[in-house]
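Asker: only geometry, no sequence info:
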């Protein structure tokens, strides 16, 4: 048997929903820990309008379904996913924090990622999400190793469904400006596409990085594009190119 445990908070709006601590109520944490001691698999459903902290119970939870505030038809949607009739394919639109005082975002700067006590260590990173199938990425290619100011850059990657079920995957492209006159972000989401794949099927996914994608807000508080080296990352693959 499996325990489906729904924790979180009631629906709310604006000021009536204000709280001072993202930690789940202690009674909910105690309930989860008591159920974990039974040894039965735990599927945790989080009904919440913000990322309530689950650090104390996440490790011994077998699966987590982020329902957020699902609305009137949320129950039917949850039933479809929990029963396996629907294959989840969503990705987190937020960085899910592990600690109350650590709200570092995915696009934080290099200078915010130094030392033991300034490491980027979320519960789940921005863009994270699992499926009932698995996907493999390969053959990340850039059209050019060097481009000129005003040029676009074509990026291609191959995605394969390596599992036994049809599924959908959100392919995410991140760009990093490795050196800039203003400390750049660790990475920035510059493109995403959702594709459907049958078991064993592969698809090539293409993105076009346009000149404005290489810009950042400079010291004069205006968008600027500077020459230098950029890194393109998709899943665990990465390639670099030079903007002259």
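Answerer: The structure has been received and is ready for your questions. These figures come from a predicted structure and were not determined experimentally.

Asker: only C-alpha atoms for contact and neighbour calcs from this point on.
Answerer: Noted.

Asker: who's in contact with residue 32?
Answerer: 5, 57 (C-alpha atoms under 8 Å, 6 or more residues apart in numbering).

Asker: One more: residue 4?
Answerer: 42-45.

Asker: Which secondary structure state is assigned to residue 76?
Answerer: helix (DSSP: H, G, I helix; E, B strand; the rest coil).

Asker: count of residues packed around it?
Answerer: A total of 11 residues lie near residue 76 under the criterion other C-alpha atoms under 10 Å.

Asker: I'd like the distance from it to residue 67, if you could.
Answerer: Shown here: residue 76 relative to residue 67, a distance of 12 Å by C-alpha to C-alpha, to the nearest Å.

Asker: same question, residue 217
Answerer: 35 Å.

Asker: Compare neighbour counts for those two and give me the winner.
Answerer: Remark: of residue 217 and residue 67, residue 67 carries more neighbours, 18 against 12, as counted by other C-alpha under 10 Å.

Asker: Give me the secondary structure label for residue 44.
Answerer: Applying three-state DSSP: residue 44 is strand.

Asker: Does it touch residue 57 like I think?
Answerer: No. Taking contacts as C-alpha atoms under 8 Å, residue 44 lies outside contact range of residue 57: 9.6 Å.

Asker: and these two? which has more neighbours close in?
Answerer: residue 44 (20 against 15).

Asker: residue contacts, the closest residue to residue 65 other than its chain neighbours?
Answerer: Among residues not flanking residue 65 along the chain, residue 45 sits closest, at 4.8 Å (C-alpha to C-alpha, 6 or more residues apart in numbering). Going by C-alpha under 8 Å, 6+ apart, residue 45 touches 4-7, 64-67.

Asker: pretty sure residue 35 is in a strand, no?
Answerer: No. Secondary structure of residue 35 (three-state DSSP): helix, not part of a strand.

Asker: another one to put next to it:
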């Protein structure tokens, strides 16, 4: 048999491994689990299995036959306008044999996902900007303290071009070393989160790392320019 299961966004338990199920006096092996919503919202609240035609004929006498027709509106906002037509379909059937069930909660059931995603995105951008700003301010303050040291090195005969390269390399290390550590640690943390959510989050991890790289590169460029102006302003 194939179990009809509903999609799970987040779970702290393991994945649904194929198992066995008892129907009547027989035990059947689950060969697969699918989250395709063949039964619509009913699939979320009831246990359902797909069986072969032969197995269905064997089990048909042990239960009642129910015929289900699912309609998915292209525009869920028009559900109120569609209710009279659906009620008319129900009245055309035999009494006690036909009914209509409306499922409207799907319109807002993913709203918390959008809110959580927006909040996490805002926190991510805020933390990255805060980290870049802290490094930027730290380098700016240190540039004033190191001005005299670079002046002494320049008087000793070291060219300003060489000193400029040293400043650039030192500042780039201050930005890209944390970025490298963040990228390595985030790979394992995002991979673990993907295992819990049963989703492939590698692409999100890559795009996030590229965003941080671009942000740090921009702030690093500004830091290098600012540091050079502060260090070599007196003799410029």
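Answerer: That came through, no problem. Everything numeric in this text was worked out from a predicted model, so none of it was measured.

Asker: Overlay them and tell me the TM-score.
Answerer: In this superposition the chains share a TM-score of 0.21, using TM-score structural alignment, normalised by the length of structure 2; 87 aligned residues with a C-alpha RMSD of 6.1 Å.

Asker: Make TSV out of the contacts of residue 4 of structure 1 and add distance to residue 240 of structure 1.
Answerer: Conversion of those to TSV gives the following (distance: C-alpha to C-alpha, whole Å):
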residue	distance to residue 240 of structure 1
42	42
43	40
44	39
45	39
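
Asker: Tell me the one of these nearest residue 27 of structure 1?
Answerer: Distance to residue 27 of structure 1, by C-alpha to C-alpha, is smallest for residue 44 among these, at 15.2 Å.

Asker: With residue 142 of structure 1 as the reference, measure out to the closest one.
Answerer: Counting by C-alpha to C-alpha, the gap from residue 44 of structure 1 to residue 142 of structure 1 is 40 Å.

Asker: go on, residue 57 of structure 1?
Answerer: Counting by C-alpha to C-alpha, the gap from residue 57 of structure 1 to residue 142 of structure 1 is 42 Å.

Asker: Check which helices and strands the helix or strand containing residue 192 of structure 2 sits against.
Answerer: For residue 192 of structure 2, the enclosing helix or strand under DSSP states H and E is helix 160-197. The helices and strands touching helix 160-197 of structure 2, judged by 3 or more C-alpha pairs under 8 Å, 6 or more residues apart in numbering; DSSP states H and E, are helix 111-145, helix 147-155, helix 202-232.

Asker: Pick the most deeply packed of the ones you listed.
Answerer: helix 202-232 (a mean of 16; mean count of other C-alpha atoms under 10 Å).

Asker: what's the angle between that helix and helix 111-145?
Answerer: Orientation check (axes from the mean of the first three to the mean of the last three C-alpha atoms, to 10 degrees): helix 202-232 of structure 2 against helix 111-145 gives 20 degrees.

Asker: what helices or strands is helix 202-232 of structure 2 leaning on?
Answerer: helix 111-145, helix 147-155, helix 160-197.

Asker: Just send those helices back as CSV, with distance to residue 210 of structure 2 too.
Answerer: As requested, these are exported to CSV (distance: least, C-alpha to C-alpha, whole Å):
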stretch, distance to residue 210 of structure 2
helix 111-145, 12
helix 147-155, 34
helix 160-197, 10
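
Asker: quick one, which of those is nearest to residue 4 of structure 2?
Answerer: helix 160-197 (19.1 Å).

Asker: List the residues that contact the nearest residue to residue 234 of structure 1 once chain neighbours are set aside.
Answerer: Once flanking residues are discounted, residue 234 of structure 1 sits nearest to residue 173: 5.0 Å by C-alpha to C-alpha, 6+ apart. Neighbouring residues of residue 173 of structure 1 by C-alpha under 8 Å, 6+ apart: 189-192, 232-235.

Asker: cutoff 6 Å now
Answerer: Listed by C-alpha atoms under 6 Å, 6 or more residues apart in numbering, the contact partners of residue 173 of structure 1 are 189-191, 233-234.

Asker: Switch the helices and strands packed on helix 160-197 of structure 2 over to CSV; also include distance to residue 88 of structure 2.
Answerer: Formatted as CSV, these follow (distance: least, C-alpha to C-alpha, whole Å):
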stretch, distance to residue 88 of structure 2
helix 111-145, 32
helix 147-155, 85
helix 202-232, 47
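
Asker: Out of those, which is closest to residue 80 of structure 2?
Answerer: Closest approach to residue 80 of structure 2 among those (C-alpha to C-alpha): helix 111-145, 20.7 Å.

Asker: how big is the angle separating the closest one from helix 160-197?
Answerer: Using the same axes, to 10 degrees: helix 111-145 of structure 2 against helix 160-197 is 160 degrees.

Asker: What's the separation between residue 118 of structure 2 and residue 127 of structure 2?
Answerer: Distance, residue 118 of structure 2 to residue 127 of structure 2, by C-alpha to C-alpha: 14 Å.

Asker: same check, this time on residue 57 of structure 2
Answerer: 61 Å.

Asker: and what of residue 170 of structure 2?
Answerer: Taking C-alpha to C-alpha, one finds residue 170 of structure 2 at 23 Å from residue 127 of structure 2.
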